[in-house]
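K.L.:
Predicted model follows, preceded by the sequence.
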Amino acid sequence: MLAPANEKALKPLTMASLIDSIQRLGLYYHFELEIEEVLQQIYKNYVENSILSLNEDLHSLALLFRLLRQQGYHILPDIFKKFKDEQGNFKESLTNDVEGMLSLYEASHLRINGEDILDEALAFTTSHLKLVSTKLSPSFYAKVSNSLKRSLRKNLHRLVARHYISAYEEEPSHEKALLLFAKLDFNMLQKQHQKELGDISKYVVEKFGFGKKVAFRTE
């Protein structure tokens, strides 16, 4: 599903968007090898050749940065310098690109000590996303609101999947097969976890006698 026929066929943003959807839908563990292969090709073809930041917009760059860094690839946040003005601040025009702002917000959570530009990016995107969130469509508002409450970096995969499945279904360009796969996978894991929880509960009751009548002797 993920691997392109050849390296020339690799379109960074297209593949990155697909990987992002797969991860948010909780399906990443089905495609770990394919995801690594694609990101490796993107890193080799674009990052190592220093051509990643030439034409990409904010959303594309931030998404690629986050996916590569969380996968362990060495990528510097200097690629975001082109979005700053002459005073060294992030351009106010970026606030019109809510999708790009959200992607930069998520990317900034992978910062390490000393990366001032990502500290600035976090403060910039957080304040502006809070201002515009109420003006968004219901599905995109939910996406932004959930991210502001807890970023992908700090969230639980299954909680992300539960929220994102509904949001993804509202996207006009969503992949129907991927959406169906995500729903089936989520329901299957939920049933599996319920069974495991029932087994553990039964074990605890039998082991410690919870739920049984206990006779207390008074002196």
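P.N.:
All right, it came through fine. Residues are numbered from 1 along each chain as shown.

K.L.:
going forward, measure contacts between C-alpha atoms and count neighbours the same way
P.N.:
Will do.

K.L.:
hey, where'd the strands end up in the protein?
P.N.:
Using DSSP state E, the chain contains no strands.

K.L.:
can you pull out the helices in it?
P.N.:
12-24, 32-42, 58-70, 98-108, 116-132, 138-149, 157-170, 176-208 (DSSP state H).

K.L.:
most tightly surrounded among those helices?
P.N.:
Across the helices of the chain, the average number of neighbours (mean count of other Cα atoms under 10 Å) peaks for helix 98-108, which reaches a mean of 23.

K.L.:
Just want the angle from it to helix 116-132.
P.N.:
140 degrees (axes from the mean of the first three to the mean of the last three Cα atoms, to 10 degrees).

K.L.:
Counting by contacts, list what helix 98-108 packs against.
P.N.:
Secondary-structure packing of helix 98-108 (3 or more Cα pairs under 8 Å, 6 or more residues apart in numbering; DSSP states H and E): helix 58-70, helix 116-132.

K.L.:
contact partners of it?
P.N.:
Applying Cα atoms under 8 Å, 6 or more residues apart in numbering, the set of residues contacting helix 98-108 from outside is 57-60, 62-63, 65-66, 94-95, 118-119, 121-122, 125-126, 129, 144, 147, 151-153.

K.L.:
what's the distance between Leu102 and Leu197?
P.N.:
36 Å (Cα to Cα, to the nearest Å).

K.L.:
again with Ile42
P.N.:
41 Å.

K.L.:
Also Phe181?
P.N.:
24 Å.

K.L.:
what's the answer for Ser151, then?
P.N.:
28 Å.

K.L.:
Repeat that for Leu110.
P.N.:
From Leu110 to Leu197 the distance is 33 Å (Cα to Cα).

K.L.:
One more: Val204?
P.N.:
Computed as Cα to Cα, the Val204 to Leu197 distance reads 11 Å.

K.L.:
Please apply the same query to Glu86.
P.N.:
Distance, Glu86 to Leu197, by Cα to Cα: 57 Å.

K.L.:
residue contacts, Lys191?
P.N.:
With Cα under 8 Å, 6+ apart, Lys191 has no contacts at all.

K.L.:
what's the answer for Asp119, then?
P.N.:
Asp119 touches 108, 111, counting by Cα under 8 Å, 6+ apart.

K.L.:
how near is it to Ala16?
P.N.:
Using Cα to Cα, we find Asp119 at a distance of 24 Å from Ala16.

K.L.:
again, but for Leu136
P.N.:
Using Cα to Cα, Leu136 is found at 24 Å from Ala16.

K.L.:
And for Leu33?
P.N.:
Taking Cα to Cα, one finds Leu33 at 15 Å from Ala16.

K.L.:
go on, Ile200?
P.N.:
39 Å.

K.L.:
do the same with Gly198
P.N.:
From Gly198 to Ala16 the distance is 39 Å (Cα to Cα).

K.L.:
alright, now check it against this:
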Amino acid sequence: MDPNGNFKETLINDDVQGLLSLYEASHMRMHDEEILEEALIFTTTRLESLLPNLTNNSLKIQVTEALSQPIRKTVPRVGARKYIHIYENIKSHNDLLLKFAKLDFNMLQKVHQDELNEISRRWKDLDIANKLPYAKDRFVESYFWIIGLSVEPQYSRLRRMLTKVVNMNSIVDDTYDAYGTHDELVLLTNAIERWDISVMDSLPPYMRIVYQELLNIYNEAEEVLAKEGKTNSWKKLTAAYMKESDWLNAGYIPKCDEYMKNAVITATCMLYVTNSLVGMDKLYMTKENIEWLTNGLLVARSAGAICRCMDDISDHEVNQQRGHVASIVDCYIKEYGVSKEEAYVEIRKMVTNAWKDINKEFLFHKEVPFFVLELGLNFAQLVDTTFGDGHDEYTSPKSETKKLLSLLLVQSINI
């Protein structure tokens, strides 16, 4: 910065790599860090203006990728796949390091391919797509979310189980959101609260399929999955879904705070990270770790808020047309009397603030183990990848999503 406290104008053309580094660092900012706020604006503006004239192709790709999605918001596996190619085209790269990076990526990709192949065969045997035609079938996308949470080879058993959990959550969500009657949903909520096969006969036939498969997933899991950790998250989630159904049934649009308190649960972060934790290892599955997550650790709450806000913006117009429960956009418009566009701006500010909360937790919440915090961060990164361009890439995958899945799960890297 110059003596007047402004960023030096000489940086505009002289140090693109430095600008890029400062830009990436600014995404680690917390609340009230004004210098980093200014740094983000300064570097974004400069990098955007410099981009068209960059002659170094490798640097140009780095800047393009960073402006699209900074490292802090990038799923590590996605970032690794892209950066290997960038690094290869940097003249000063280390050949041995590059070769090991490629080998490592391909070896782990083979593990993931084998897992997905096995899980996919078993899932197709269930014939859920034909039995429950109203529900989304996003099996590969579900697996992508799980490798975003726990990519390491030692967590193969966890990924096999959680992929089914994610897909079943998608079906349960669609059941509450678009298919079940209010009275039927009350029955399903009560059944999940009891978590007992004896209540099966109280459910309509199509709900029995959903409920039975939920029970099967956890019955198949090894005993290391703590009962409280695996079922309480489902009970809280379906209770939150039921509250949304009650709001819709009553024609009620809640205040923003009331909506978000429920929305951080329906965003499913708590479900996924809690199940991830209890499925990792006995070493990690401590009472304290599970309680931090189930009682609303700020990282997990913030990741859930990011998910719900970004998802609601991406699906807002479609959901309005089909009579969906009020979203955070609808709640904000009603409570503050603003336009849709103004609501979008303020809700995106909520997303920015949630990222700052996550950054703060990593610096100051020392009593919580790093890997617990990291699960929440991983979820937030997945959300940014799925909803970051304002389009719901889970509900309606576009060519970019298919390209990304192909890079991670199909195409190996040439060595």
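P.N.:
Structure's in. What do you need? Predicted model only: the values in this text are computed from it and were never measured.

K.L.:
Could you give the number of residues near whatever residue of the second structure lines up with Ser173 of the first structure?
P.N.:
Using TM-score structural alignment, the partner of Ser173 of the first structure in the second structure is Ser92. By other Cα atoms under 10 Å, the residues close to Ser92 of the second structure number 8.

K.L.:
Contacts only, for the residue nearest to the spatial centre of the first structure.
P.N.:
Most central in the first structure under Cα atoms, centre = their mean is Leu152, positioned 4.8 Å from the mean C-alpha point. For Leu152 of the first structure, the contacting residues are 106, 160, by Cα under 8 Å, 6+ apart.

K.L.:
Run a quick neighbour tally on Asp183 of the second structure.
P.N.:
8.

K.L.:
distance of it from Arg72 of the second structure?
P.N.:
43 Å.

K.L.:
what's stretch 319-338 of the second structure aligned against in the first structure?
P.N.:
By TM-score structural alignment, stretch 319-338 of the second structure lines up with nothing in the first structure.

K.L.:
Can you give me the neighbour number for the nearest residue to Lys84 of the first structure once chain neighbours are set aside?
P.N.:
Spatial nearest neighbour of Lys84 of the first structure, chain neighbours left out: Phe90 (4.2 Å); criterion: Cα to Cα, 6 or more residues apart in numbering. A count of neighbours around Phe90 of the first structure, defined by other Cα under 10 Å, yields 20.

K.L.:
these two touch, right, Phe90 of the first structure and Ile117?
P.N.:
No. Between Phe90 of the first structure and Ile117 there is no contact under Cα atoms under 8 Å: 9.3 Å.

K.L.:
Pull up the overlap in contacts between these two.
P.N.:
By Cα under 8 Å, 6+ apart, no residue touches both Phe90 of the first structure and Ile117.

K.L.:
In the second structure, what residue corresponds to the residue nearest to the centre of the first structure?
P.N.:
By TM-score structural alignment, Leu152 of the first structure lines up with Ile71.

K.L.:
same check, this time on Gly198 of the first structure
P.N.:
Under TM-score structural alignment, Gly198 of the first structure pairs with Asn117 in the second structure.

K.L.:
From Met107 of the second structure, how far off is its match?
P.N.:
For Asn117 of the second structure relative to Met107 of the second structure (Cα to Cα), the value is 16 Å.

K.L.:
ditto for Ile192 of the second structure
P.N.:
Applying Cα to Cα to Ile192 of the second structure and Met107 of the second structure gives a distance of 39 Å.

K.L.:
Tyr336 of the second structure: neighbour count?
P.N.:
Tyr336 of the second structure: 12 neighbours (other Cα under 10 Å).

K.L.:
Could you find the closest non-adjacent residue to Leu116 of the second structure?
P.N.:
Leu116 of the second structure sits nearest to Tyr143 (Cα to Cα, 6+ apart), 7.3 Å away.

K.L.:
What of Trp355 of the second structure?
P.N.:
Ser302 (7.1 Å).

K.L.:
Check the secondary structure at the one you found for me.
P.N.:
helix (DSSP: H, G, I helix; E, B strand; the rest coil).

K.L.:
pretty sure it is touching Thr352, no?
P.N.:
No. Using Cα under 8 Å, Ser302 of the second structure is not in contact with Thr352, being 10.1 Å away.

K.L.:
More neighbours: which of those two?
P.N.:
Shown here are Ser302 of the second structure and Thr352; by other Cα under 10 Å, Ser302 has more neighbours (26 against 16).

K.L.:
What does Ile171 of the second structure correspond to in the first structure?
P.N.:
Here Ile171 of the second structure stays unmatched in the first structure, going by TM-score structural alignment.

K.L.:
Then Asp183 of the second structure?
P.N.:
Checking with TM-score structural alignment, Asp183 of the second structure has no match.

K.L.:
Pull out the buried positions in the host helix or strand of Asp183 of the second structure.
P.N.:
According to DSSP states H and E, Asp183 of the second structure maps onto helix 182-194. For helix 182-194 of the second structure, a neighbour-count test (16 or more other Cα atoms under 10 Å) marks 184-193 as buried.

K.L.:
Check which helices and strands that helix sits against.
P.N.:
So helix 182-194 of the second structure, by 3+ Cα pairs under 8 Å, 6+ apart, packs with helix 205-220, helix 227-250.

K.L.:
could you give me the residues in the first structure that the shortest one aligns onto?
P.N.:
What that stands for is helix 205-220 of the second structure. By TM-score structural alignment, helix 205-220 of the second structure lines up with nothing in the first structure.

K.L.:
Then stretch 232-244 of the second structure?
P.N.:
Under the criterion TM-score structural alignment, stretch 232-244 of the second structure matches nothing in the first structure.

K.L.:
Buried by neighbour count: which residues of that stretch qualify?
P.N.:
232-242, 244.

K.L.:
can you give me the strands for the stretch 301-415 of the second structure?
P.N.:
With DSSP state E, counting those that start in this stretch as the criterion, the stretch 301-415 of the second structure has no strands.

K.L.:
Helices of that one, start to end?
P.N.:
328-336, 340-364, 370-387, 399-409 (DSSP state H, counting those that start in this stretch).

K.L.:
quick revisit: corresponding residue for the residue nearest to Trp355 of the second structure in the first structure?
P.N.:
Following TM-score structural alignment, no counterpart is assigned to Ser302 of the second structure within the first structure.

K.L.:
how about Ser302 of the second structure, what does it touch?
P.N.:
Neighbours of Ser302 of the second structure in contact, by Cα under 8 Å, 6+ apart: 264, 354-355, 357-358.
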